[in-house]
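Engineer: Any chance you can model this:
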Amino acid sequence: MRPGRIQEGSDVKIASADVVISSPGRNFVTLVLKTDDGLVGLGDATVNGRELAVASYLRDHVAPILIGRDAHAIEDTWQYLYRGAYWRRGPITMAAIAAVDVALWDLKAQAAGLPLYQILGGRSRNAIRAYGHAYGTDLDELTDSVRALLEQGFGAVRVQVSTPGIGGGYGVAEAGDGGYEPARGQRPVEEPFDPGRYVRSVPAMFDKLRNTFGPELDLLHDVHHRLTPIQAARLGKSLEGYAPYWLEDVSPAENQAALRLVRQHTTVPLATGETFNSVFDYLQLFADQSIDYVRSSVTHAGGITGLRRILDMAAVGQVKSAIHGPTDVSPVGLAAALHLDLALHNFGIQEFMQHVDLTFEVFDVGYSFANGYFQPGERPGLGVSLDARAAERFPYRAAYLPVGRLLDGTVHDW
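Structural biologist: So this is what the prediction gives:
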């Protein structure tokens, strides 16, 4: 073999790489890899509001260079796409790499005739605990929403309510909407926000829920990057008596040093990272012990290979997983998360935002949920298949997340 040439690996090669864009309830970007021996692997590459960008990245730049590669060389392919492109990181690049990575893991597990979690090391637990989303335009409506999740068996609930005097807001459905789903419209909706009113109102929400449901229910709250570090510290300190399971994304995550200040002022557990896509985004947070939960998704953090690197480093500091599970992560991405959840030692909890029924006309899944817990299922690979004909019935529809503005009109984090 000549120096500089890669030695041939397995006899199984990637024969085709296709990108499917479909909107069964919302937009999804799915990579379909086929091998020359007939196996089909799926990967999720959905980037909410920028779906066409990642689809182009995959179709025009990644798919052509995958054909003929060893389908079992997962690590080499990951490095080939990450290091070989020169331009590294970022949500579009890492979602594209994630789609390839997950599809290759799907193929490898199918070739072995095993569910993916077995290839990842086997079970570390019997089931995967999940938390649901409750919301309301006022405290009574929120209480009813929490109660409905308890009836489904959830023991952990993310709680969001409209800020009094403003209305709407992150995590709250529009009136008559019937469900919380923020991606909509040909251009972003603009929503008002007032940090002062918000910080003053959240303790009342926790007080109402603790008095209604008692101390055993785990309550989570998402600030969604909307506070300064000192505002976040004040909020955390005011909530300590209510023992939140966590506060999520209390301040814009680009400024990692900000969370050190928040940590100094409150003992409320902190979660962050759903907008992170690389282990390098976490280095200071792990070194400073500034967070308790990692919120990155398989879909946006370089796949199973990329996210497992992050979570292995997190484990050194007793930081746990809390993999992002919104509806803009497709059933393919959720299935990948569940297999990883089951195998990880430092698993914490899994987010579960339920897909609409239309989604399952395109994606057939082997995972199941009951009484607050997931099982990834025993089908070989991810356990998810895609109906290409059904996908064609749901063409792409432009949809964007809202934009936040302060009451004086200043653009703010949403």
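
Engineer: contacts, neighbours, all on C-alpha from now
Structural biologist: Will do.

Engineer: got the contact list for S145?
Structural biologist: 134-136 (C-alpha atoms under 8 Å, 6 or more residues apart in numbering).

Engineer: try it again with 6 Å
Structural biologist: For S145, the contact set (C-alpha atoms under 6 Å, 6 or more residues apart in numbering) comprises A134.

Engineer: Am I right that it is in a helix?
Structural biologist: Yes. Counting by DSSP: H, G, I helix; E, B strand; the rest coil, S145 falls inside a helix.

Engineer: What's the separation between it and R83?
Structural biologist: 46 Å (C-alpha to C-alpha, to the nearest Å).

Engineer: Grab the nearest non-local neighbour of S124.
Structural biologist: What sits nearest to S124 in space, not counting adjacent residues and going by C-alpha to C-alpha, 6 or more residues apart in numbering, is A343, at 5.1 Å.

Engineer: swap in D70?
Structural biologist: K13 (4.7 Å).

Engineer: quick one: contacts for that neighbour?
Structural biologist: So K13 contacts 35-36, 68-71 (C-alpha under 6 Å, 6+ apart).

Engineer: Out of the residues you listed, which end up buried?
Structural biologist: The neighbour count (16 or more other C-alpha atoms under 10 Å) marks 35, 69-71 as buried among those.

Engineer: Of these, which is the nearest to K237?
Structural biologist: The closest of these to K237 turns out to be A71 (C-alpha to C-alpha; 50.8 Å).

Engineer: what's the spacing between A287 and Q256?
Structural biologist: Noted for A287: a distance of 11 Å to Q256, by C-alpha to C-alpha.

Engineer: what's around I230, how many residues?
Structural biologist: Neighbours of I230 under the rule other C-alpha atoms under 10 Å: 15.

Engineer: ugh, wrong one, G302
Structural biologist: 32.

Engineer: Who's the closest spatial neighbour of it, skipping the chain neighbours?
Structural biologist: A98 (4.1 Å).

Engineer: tell me which element the one you found is part of?
Structural biologist: helix 91-112 (DSSP states H and E).

Engineer: Equivalent analysis for G306, please.
Structural biologist: Using DSSP H and E, G306 falls in helix 303-316.

Engineer: quick one: contacts of that helix?
Structural biologist: Contacts of helix 303-316 (C-alpha under 6 Å, 6+ apart): 98, 101-102, 279, 298, 301, 346.

Engineer: and if you look at stretch 344-362?
Structural biologist: 24-25, 124, 129-132, 315, 320-327, 341, 386-387, 390-391.

Engineer: picking up where we left off before, so between A287 and Q256, which is more surrounded?
Structural biologist: Q256 (17 against 12).

Engineer: I have a second one here; can you model it like the first so I can compare?
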Amino acid sequence: MPKITAARVITTCPGRNFVTLKIETDAGVYGVGDATLNGRELAVASYLEDHVVPCLIGRDAHRIEDTWQYLYRGAYWRRGPVTMSAIAAVDMALWDIKAKVAGLPLYQLLGGACRQGCMVYGHANGETIEETLQEAERYIEQGYRAVRLQSGVPGLKSTYGVSKDKDFYEPADADLPTENLWSTEKYLRSAPELFAAARERLGWDVHLLHDAHHRMTPIEAARLAKDLEPYRLFWLEDAVPAENQESFRPIRQHSTTPLAVGEVFNSIWDCKQLIEEQLIDYIRATVLHAGGITQMRRIASLADLYRVRTGCHGATDLSPITMSAALHFGLSIPNFGIQEYMRHTDDTNTVFPHGYRFSDGYLRPGEQPGLGVDIDEDAAEQFPYRRAYLPVNRLQDGSMHDW
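Structural biologist: Next comes the predicted model:
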């Protein structure tokens, strides 16, 4: 059995910061895992270097479940995004090694393919409704079957999801946090207008999605979900902060608009009530921030019992390593729903060469052994770490609000 002989943390910034764990074995096979936590990258790098890597040396690389339990149960201070991102990096790298040793693409070790590919959605955004719809048409022309729509809110200088660069959106935009102003009242008036125009312009053969980014109270979210019902959204994402899982009950009671949440979750416990009480329709936890493929399989199995499907977060704050892992995972489970797909820059793709590809609205992970993605360390060295923060959000009276 391959023994772990070394593990190294690689931090690089080809347009944005990524943290990668590379695990090497005495069999000459290595695996890679993503450890990126947007805006807190060095915290995870330190956790790995100072606390995790010393515990890996000499361990059997094939004992993935045991290693996961060792790093989770063996740490008295459990959970949290830093710990779970570090565990996920180890978990991805070990699955990569196991599949390479087997000579198979990872999805084959997870039970084989349940579908031909993973349907993905792109991000169409603009300062105005017209600009957003033009971007949506561009995505549809490229073959996308599903598009997320975000548009500027009249009366607000900036709006979440609306970017200057339409292809490579990166919200971590400054050396210290920028401050945005927000008005839920203005947003609640403009969002239904966006989707009324979208259905008239784009028709009904394309799936439409929307991200509210945790900015409403439950009753405000219920109002928006009800107002959007005529436009048959694929989902309304992150309607309210989900620390209190019961917050989704009033929304569910007032509307049949499908609900999605979970990109900031880091444990199955964060979504247990949401799933068991069928308060959501899609769970958006990520392979990276929710503890790796090992725990995501448990989350998906629980969700499948209640007809909840997956819709994993897939923004550019995840490296191509996580994207590939998400595709192998999504291909293999029965209750896959959709995969978010934000394209990485050419520099990022050079640092992380990969085999997955987009065609006809789907991403396919490819047939290379393992995850089918690697890190070019020479290229990574050309892009040193740069501190970057996500913005913070205030209401118009100056009080802090959820970003």
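
Engineer: T20 of structure 2 versus the counterpart of the residue nearest to D70 of structure 1 in structure 2, what's the distance?
Structural biologist: In structure 2, the residue matched to K13 of structure 1 (TM-score structural alignment) is K3. As defined by C-alpha to C-alpha, K3 of structure 2 lies at a distance of 20 Å from T20 of structure 2.

Engineer: For the residue nearest to the spatial centre of structure 1, which non-adjacent residue is closest in space?
Structural biologist: Relative to the mean C-alpha position of structure 1, the nearest C-alpha, by C-alpha atoms, centre = their mean, is the one of H324, at 2.5 Å. Leaving aside its chain neighbours, H324 of structure 1 sits nearest to S297 (4.7 Å; criterion: C-alpha to C-alpha, 6+ apart).

Engineer: which residue ranges form the strands in the stretch 151-300 of structure 2?
Structural biologist: For the stretch 151-300 of structure 2, the strands defined by DSSP state E, counting those that start in this stretch cover 179-182, 207-211, 235-237, 259-261, 282-283.

Engineer: ok, the nearest residue to E174 of structure 1 once chain neighbours are set aside to E248 of structure 1 distance?
Structural biologist: What sits nearest to E174 of structure 1 in space, not counting adjacent residues and going by C-alpha to C-alpha, 6+ apart, is G168, at 6.6 Å. Distance of G168 of structure 1 to E248 of structure 1, computed by C-alpha to C-alpha: 19 Å.

Engineer: Quick check: the aligned residue for L307 of structure 1 in structure 2?
Structural biologist: Per TM-score structural alignment, L307 of structure 1 is aligned with M296.

Engineer: More neighbours: G168 and E248 of structure 1, which one.
Structural biologist: E248 (23 against 20).

Engineer: and the gap between the aligned residue in structure 2 for the more buried one and Q116 of structure 2?
Structural biologist: Superposed on structure 2 with TM-score structural alignment, E248 of structure 1 falls opposite E237. Separation of E237 of structure 2 from Q116 of structure 2 (C-alpha to C-alpha) stands at 26 Å.

Engineer: And for Y385 of structure 2?
Structural biologist: Y385 of structure 2 is 37 Å from Q116 of structure 2, by C-alpha to C-alpha.

Engineer: And for L202 of structure 2?
Structural biologist: Going from L202 of structure 2 to Q116 of structure 2 by C-alpha to C-alpha gives 26 Å.

Engineer: And the two? Which one has more around it.
Structural biologist: Legend: neighbour count by other C-alpha under 10 Å for L202 of structure 2 and Q116, higher for L202 (17 against 10).

Engineer: and the more buried one, what does it touch?
Structural biologist: Contacts of L202 of structure 2 by C-alpha under 6 Å, 6+ apart: none found.

Engineer: Counterpart of it over in structure 1?
Structural biologist: Using TM-score structural alignment, L202 of structure 2 lines up with F213 in structure 1.

Engineer: And that match, how far from A103 of structure 1?
Structural biologist: 42 Å.

Engineer: rewinding a little: how much does the helix or strand that the helix holding G306 of structure 1 is followed by stray from structure 2?
Structural biologist: For helix 303-316 of structure 1, the following helix or strand on the C-terminal side (DSSP H and E) is strand 320-321. When structure 2 is overlaid, strand 320-321 of structure 1 sits 0.4 Å from its aligned residues on average, using mean C-alpha distance after the TM-score superposition for structure 1.

Engineer: same thing with stretch 99-111 of structure 1?
Structural biologist: Once the two are superposed, stretch 99-111 of structure 1 sits an average of 0.2 Å from its aligned residues in structure 2 (mean C-alpha distance after the TM-score superposition for structure 1).

Engineer: quick one: that stretch aligns where in structure 2?
Structural biologist: Going by TM-score structural alignment: stretch 99-111 of structure 1 matches residues 89-101.

Engineer: ok, now which ones touch T11 of structure 2?
Structural biologist: 18-19.

Engineer: so it sits in a helix?
Structural biologist: No. According to three-state DSSP, T11 of structure 2 belongs to no helix; its state is strand.

Engineer: Trace A156 of structure 1 over to structure 2, please.
Structural biologist: Checking TM-score structural alignment: A156 of structure 1 goes with A146.

Engineer: now its match: how far from H313 of structure 2?
Structural biologist: 15 Å.

Engineer: aligned partner of L274 of structure 2 in structure 1?
Structural biologist: L274 of structure 2 maps onto L285 in structure 1, by TM-score structural alignment.

Engineer: Tell me how many other residues surround the residue lying closest to R226 of structure 1 once chain neighbours are set aside.
Structural biologist: Closest residue to R226 of structure 1 apart from its sequence neighbours, by C-alpha to C-alpha, 6+ apart: D413 at 5.3 Å. Other residues near D413 of structure 1 number 16, with proximity taken as other C-alpha under 10 Å.
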